[in-house]
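> Sharing a sequence plus its predicted fold:
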Amino acid sequence: MFRRLTEEVYAREQSLKQQLRALQIEIDRTRVRYETEKILQTNYFQELRQNAQALRDELNEG
C-alpha cells in the first residue's frame, strides 16, 4: 500500500515537472516574440534594414 502511494506521488511529481517545463518553454517563446518586436520597431533596426536594401540595390545595378 505504501509503495503504491509512493509511486503515485512520484508519477504526479513527474507530471508536474513536465507541465512546468512546457510552461517555461511557452514563457520563453513569448519573451522572444516580445523582444523581437521591440527590436524590429527601433529606429536603429529600420536604418539597418534600409542600408541593407540600399547595398543590395547597388549590387544588383552594378
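Alright, I've got the coordinates.
> From here on, just use CA atoms for contacts and neighbour counts.
Noted.
> mind checking how far the helix or strand harbouring Thr30 is from the chain centre?
Taking DSSP states H and E as the criterion, Thr30 maps to helix 2-40. From the chain centre to the centre of helix 2-40 is a distance of 14 Å (Cα atoms, centre = their mean, to the nearest Å).
> list the helices and strands it packs on?
Helices and strands touching helix 2-40, as assessed by 3 or more Cα pairs under 8 Å, 6 or more residues apart in numbering; DSSP states H and E, are absent.
> try this one side by side with the last:
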Amino acid sequence: MNPTKGMADEKPIRLGTTMADHKALKVVGLLFASITIAVMLTTALVVKGHADGHYSLEASELAE
C-alpha cells in the first residue's frame, strides 16, 4: 500500500489566499486604458486649440 499514491492528482489546499480573475483584470485594464487615452486625446486637443488661439482665458470677449 502506497500512501502517496493519488496525492499528485489532488489540488493543494491554500488557506488565506485569494486568486484574481484574470479575464476580469483584463477587462478592467482595458477600461482604464481607454479612459486614459480619451483624457490624453482631449487634453491634447484643448492645448492645441489654446495654442492656436481658438480658446482664451480672458472673459472680456464675451462681455463686449
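Thanks, I have the structure now. Keep in mind that this is a model prediction, so the values were computed, not measured.
> helix or strand right after the helix holding Thr30 of the first structure?
helix 43-61.
> The residue of the first structure positioned farthest from its centre and Glu13 of the first structure, how far apart?
Distance from the centre of the first structure peaks at Met1, with 43.8 Å (Cα atoms, centre = their mean). Applying Cα to Cα, to the nearest Å, the value for Met1 of the first structure to Glu13 of the first structure is 18 Å.
> Give the aligned range of stretch 27-35 of the first structure in the second structure.
Here stretch 27-35 of the first structure aligns to the second structure at residues 37-45, judged by TM-score structural alignment.
> Could you pull out the buried residues of that stretch?
By 16 or more other Cα atoms under 10 Å, stretch 37-45 of the second structure has no buried positions at all.
> That stretch against the first structure, how far on average?
Mean deviation of stretch 37-45 of the second structure relative to the first structure after superposition (mean Cα distance after the TM-score superposition for the first structure): 0.5 Å.
> Count the residues that sit near Asn60 of the first structure.
8 (other Cα atoms under 10 Å).
> residues touching whatever residue of the second structure lines up with Gln53 of the first structure, list them.
In the second structure, the residue matched to Gln53 of the first structure (TM-score structural alignment) is Ser60. Contact analysis of Ser60 of the second structure by Cα atoms under 8 Å, 6 or more residues apart in numbering lists nothing.
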